[in-house]
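[1] Could you look at this predicted model? Sequence included:
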Amino acid sequence: MCTYATVTESVDGSAKGPGGQWFHVSDATVYYDHPVHAMAEHTLNIDLADPSRGPGQRVAVELTRESATRLRDAIDAALASAPEGV
């Protein structure tokens, strides 16, 4: 079953892409659907990209639901441990 539930968000950061080169990322697309590569029925798929530099400027991640939940919890914990304003 496809959910077609897609969330897009503007972001400001960097990612390491093909060839080990860093590039700016400005767009995040997150959706839960069939993966392209991961060996799972459905995954949380995250694309970080800079569309102004063409389709090759992106990093894609496919995570199982369990892995995505653990990653979300780890992000929350890391952000909570940082002092306000840092």
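    Cool, the structure landed. Numbers count the residues shown, from 1 in each chain.
[2] drop to CA atoms for contacts and neighbour counts, all remaining ones
    Noted.
[3] Centroid-nearest residue for this structure?
    Central residue of the chain (Cα atoms, centre = their mean): Ile46, 3.1 Å from the mean position.
[4] next up, a second structure to put side by side with the first:
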Amino acid sequence: MCTYATEQVDIQGSGKGRDGWFAVSSATVYYDHPVHHLAGHTLNIDFADRSAGPAARVAVELTAESAEALVAAITAALASVPPEIRAAG
């Protein structure tokens, strides 16, 4: 079932696309039908630089289980970083 629930967040980072590295300034997260992955529905994340057009985009389609595992891995990785290193960002 499509929820049409879409979350957008401003971010700071980089992504690698067909033409190399580019800045990413936004992430869009939604649960919907995938374009490529062979599943009925996936959690889709688009990392993009909206000001640079559609070529400045990295997209992923994850099963719900994979998305939850990714959230846990990100949380664990960040929890293991000493505060002084995170503050230096």
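    Sure, I can see it. Small disclaimer: the values here were computed from a predicted structure and weren't measured.
[5] tm score of chain vs chain?
    The TM-score (TM-score structural alignment, normalised by the length of structure 1) is 0.95; 85 aligned residues with a Cα RMSD of 0.8 Å.
[6] which position in structure 2 aligns with the residue nearest to the centre of structure 1?
    In structure 2, the residue paired with Ile46 of structure 1 is Ile45, using TM-score structural alignment.
[7] Not counting sequence-adjacent ones, nearest residue to that match?
    Nearest in space to Ile45 of structure 2, with sequence neighbours left out and distances taken as Cα to Cα, 6 or more residues apart in numbering, is Val29 at 4.6 Å.
[8] rewinding a little: and the match of Ile46 of structure 1, that one's in a helix?
    No: Ile45 of structure 2: not assigned to a helix; according to DSSP: H, G, I helix; E, B strand; the rest coil it is strand.
[9] now it: how far from His36 of structure 2?
    Distance, Ile45 of structure 2 to His36 of structure 2, using Cα to Cα, to the nearest Å: 13 Å.
[10] Touching both of these two, which residues are there?
    Shared contacts of Ile45 of structure 2 and His36 (Cα atoms under 8 Å, 6 or more residues apart in numbering): Glu61.
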